[in-house]
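Visitor: I'll drop the sequence and a predicted model, then ask my questions.
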Amino acid sequence: MQTDRELIQKYNVPGPRYTSYPTAVQFQEIDNPANVVHTLKKRNSEPRNVSLYFHVPFCFSLCWYCGCTKIITKNTDRGDVYIDYLVKEMDLVKEQFHPQSKVIQLHMGGGTPTFLKPDQLRRLGSEIKKRFTYHPEIEFSVEIDPRTCSKEHVGALAEIGVNRASLGVQDTNEEVQKAIHRIQPFEQTEQVTRWLREAWINSINFDLIYGLPKQTLETFQQTLRDVQTLHPDRLAVYSYAHLPNLMPSQKLLNEDEFPSPDEKLSMLMLAINTLENDGYRYIGMDHFSKEGDELTKALEEGTLQRNFQGYSTHANTDMYALGMSGISMVDSIYYQNTKDLDAYYTELDDGSLPVVKQMMLREDDRIRRDWISRLMCKPNVHFTDFEQRWGVDPKEYFANEWNRLDELEEDELIIVLDNQIQITTRGRLFLRNIAMVFDAYLSPDKQTQRYSKTV
């Protein structure tokens, strides 16, 4: 049997992250968002629980590793104008909702939502609540940059109902921070974490990255030790993806300072072993959560799902993304807002949704989406459940792909039984590779550097 290290070297190839299927690279340009509006109205003929995402694109400074859609500025007054236009977009989206629909999940991401001043956060929260009905069990999360978050920010977030927070940490070593142009003393992370808990925002996630310049196994081990002292409920430990042709800011990094592939692999193994020994469950796709956390429970109960924010505990909810570059997932349609801020403003001034790309899913897309989602989110994928929903036997429907499972089974990533596929503990490390088998848009000649590596 091959070791985990050998398997990672074997399977570490470019591939999608499957926050959606089909992936965003399949989206097509559109001239008129009228079809989107028609689809939304049809979808909302009955009340349903929905998820809202608000993209706040502004950051005070550029982190050189970052691949997010962002605008670098120190002018916080731009936040007022941006909220004005979010309000316009909210009004257009709300028109498509059934009056009895409720928001079960709300997330603010970026950029940096804490770029906004406390009063701006209060205003944004107020404008959202005026227009949408919150579910009594709403999960309201926000991404926080500890460098730009004051106690007043935390107070404002608590006032508008935030109950989950995700803090960008990346690495606690000063030399690594200098190399990526993100100076963040650990005391800042510690202080913001304390403020959040004092404000009863108790569900806290930290984002870390391994494979950054100047990182070593020893420095990354210290980063893990540092964050463990704060006992976050969840951790996302991402593999740094160096794609400078797609993300120009990454050209500012010194490639001579990157850890070797073997060192990077050692960091991943260290993170898995350290966190599992500390009581965290490896959910898959870089995510860890404490035993007893809702994410862990959702994995065990089979209610886990993935969307453009990663893993979610709320299954079968449409997600509406507002703000520039936001990607929405509504049943059989995906659509994306423009990434150009001026164009975003112009479309809303004209009374139109600022949609520039979409994808209407075919029946095959929907079947494969459900199958891939089950593989990514369930420890056991039962054939009978799938057949009852779609009226197809997965072994027959995916006959062309089925023989490719033999190698995955030989490597002990999955166990194929008569009525189910079991994802092994080892297999959770390779979920992207397992899903790639069933991706109709992915062939060997299409595995280009548009994707990050799978492990």
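Guide: Perfect, thanks for sending it. Residues are numbered from 1 along each chain as shown.
Visitor: contacts, neighbours, all on C-alpha from now
Guide: Will do.
Visitor: Distance-wise, check Gln215 relative to Ile180.
Guide: Applying C-alpha to C-alpha, to the nearest Å, the value for Gln215 to Ile180 is 11 Å.
Visitor: which of these two has more neighbours?
Guide: Counted by other C-alpha atoms under 10 Å, Gln215 and Ile180 do not tie: Gln215 has more neighbours, with 25 against 22.
Visitor: From Gln222, how far off is the more buried one?
Guide: 11 Å.
Visitor: same question, Tyr134
Guide: Tyr134 is 41 Å from Gln222, by C-alpha to C-alpha.
Visitor: ok, structure two:
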Amino acid sequence: MSKTTLIQKYNVPGPRYTSYPTVPYWDEDSINEDSWIQTIKHSFEESNSTKGISLYIHLPFCESLCTFCACHKHITKRHDVETPYIKSLLKEWELYLQHFDKKPLLRELHLGGGTPTFFETSNLENLIKSILSSVDLHQDFEFSFEGHPNNTTKKHLQTLYNLGFTRVSFGVQDYSEKVQKAINRIQPFENVKNVTEWARDIGYTSISHDLIFGLPFQTVGDIIDSIKKTMDLKPERISFYSYAHVPWIKGVGQRGFKDSDIPKGEEKRKLYEIGKHMLLNLGYIETGMDHFSLPSDALFNAFNSANLHRNFMGYTTNPTQLMIGLGMSAISDSWYSFAQNEKSVKAYQQQIENGKIPLIKGHLLTEEDLIIRRHILNIMCHFRTSWKSDKLKFKELPETINRLKELEKDGLVVIVDEELLVPKNARAFVRNICMAFDLRMVRNKPDTELFSMTI
């Protein structure tokens, strides 16, 4: 079957699998603040002394709205919001610390958003120093942050580097002026060049650029031009994402252009295939879904050693069992449960002032969930999984294998001796493969508007 035919067949709405179960299938009645605390205490006791913990801090403020963005954010030009928000973050962290019987061993810290570089360096320094004063550092710790090329300064980069940050990700998206105007992200190449070179000169060891295919008005020429410009700077990592067009979920933020302006189907896939071909020819290696890295980068080493992990921060080279998310809309993961914070700044801060962990919803994983989660993580991170071990078998495994038969016939999976392998030329269909394992979706067919297209 030709690739065009396969795309037409398998380009259906589906999850991105930053978790299993995916958020629409969380059983929100299964968890409350007490049960959430019990699971994080259990996970902390099991893993802190060896693996350590991860912290994700959501800094939601942006000065303007990028119309491609599906993140939870708060648009404002008022910078007097910074100090109160950081006070709330530190109060939330204290609410967690009181449940631990020893200092957390911090292995990974990531600042996401929103726009972390919206914040003044003095406020970021206060936040990080306060966190660091309450933890011990794992010997293999990694700190990273997301920087906006238009407002990341040398001072931002130097301040965070002095605090231990060695990895930074810059959102590029596309260099076409027409595309940038459509997504309200006017960002000259010169700005990206400046922040990339500053970071490298300061000593950052891993610099990542985010590129998106499938944006409104985007052409093959735009993809080629954007990747050529990216190669002039040779970042260690590149995230090459599909634009997720879900305006019915995210509201007016994704209505800055008409649906007809967006590449679809084979036209969209061509943008990816050409971009991927260029990246591979330039020496990058596909390391997990949508991600490419140079062989010298830690992401490749983690992929090569089967140590790559995926959670709500994306792919990580430092897997921990417990990840705590601080801030508005942040999602935490104890391995045994998920919990999401209030999605507005006002509601989040109100809960903190009331002395409560600001949960809005969550999910307590069942034994079956934990097994399916492991298979989906294996496929997402290693492009393979196995059910040779009894621990990875589950009641509906025969039905799952039967659902995989069509994918096997189309050459998208190879199943031999209780093991599944995703061939290199089928990695674009990883989400479809995971959907065959997704028992919650199989049992409760979703509203197609819950998800973006898989390809």
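Guide: Noted; the coordinates are in hand. Just so it is clear, the structure is predicted and the values come from calculations on it, not from any experiment.
Visitor: Between Tyr134 and Gln222 of the first structure, tell me which one has more neighbours.
Guide: Between Tyr134 of the first structure and Gln222, Tyr134 has the larger neighbour count (other C-alpha under 10 Å), namely 19 against 15.
Visitor: what's the matching residue for that one over in the second structure?
Guide: Under the alignment (TM-score structural alignment), Tyr134 of the first structure pairs with Leu137 in the second structure.
Visitor: doesn't Lys103 make contact with its match?
Guide: No - using C-alpha atoms under 8 Å, Leu137 of the second structure is not in contact with Lys103, being 9.8 Å away.
Visitor: Show me where the stretch 351-455 of the first structure has its helices.
Guide: 363-377, 383-390, 394-397, 399-402, 405-410, 431-436 (DSSP state H, counting those that start in this stretch).
Visitor: Figure out which of those is closest to Gly211 of the first structure.
Guide: Of all these, it is helix 431-436 that lies closest to Gly211 of the first structure, at 18.9 Å by C-alpha to C-alpha.
Visitor: Mind giving me the packing neighbours of that closest one?
Guide: helix 363-377 (3 or more C-alpha pairs under 8 Å, 6 or more residues apart in numbering; DSSP states H and E).
Visitor: how about the helix it packs on, aligned to which bit of the second structure?
Guide: Aligned using TM-score structural alignment, helix 363-377 of the first structure spans residues 367-381 in the second structure.
Visitor: go on, stretch 147-157 of the first structure?
Guide: Under the criterion TM-score structural alignment, stretch 147-157 of the first structure matches residues 150-160.
Visitor: where exactly do the helices run in the stretch 1-150 of the second structure?
Guide: Taking DSSP H, counting those that start in this stretch as the criterion, the stretch 1-150 of the second structure carries its helices at 3-10, 33-47, 82-97, 121-132.
Visitor: Can I get those helices in TSV including mean neighbour count and distance to His74 of the second structure?
Guide: Shown next, in TSV, are the helices of the stretch 1-150 of the second structure (neighbours: other C-alpha atoms under 10 Å; distance: least, C-alpha to C-alpha, whole Å):
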stretch	mean neighbour count	distance to His74 of the second structure
helix 3-10	14	35
helix 33-47	17	26
helix 82-97	18	12
helix 121-132	16	18
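Visitor: Alright, I will stop here.
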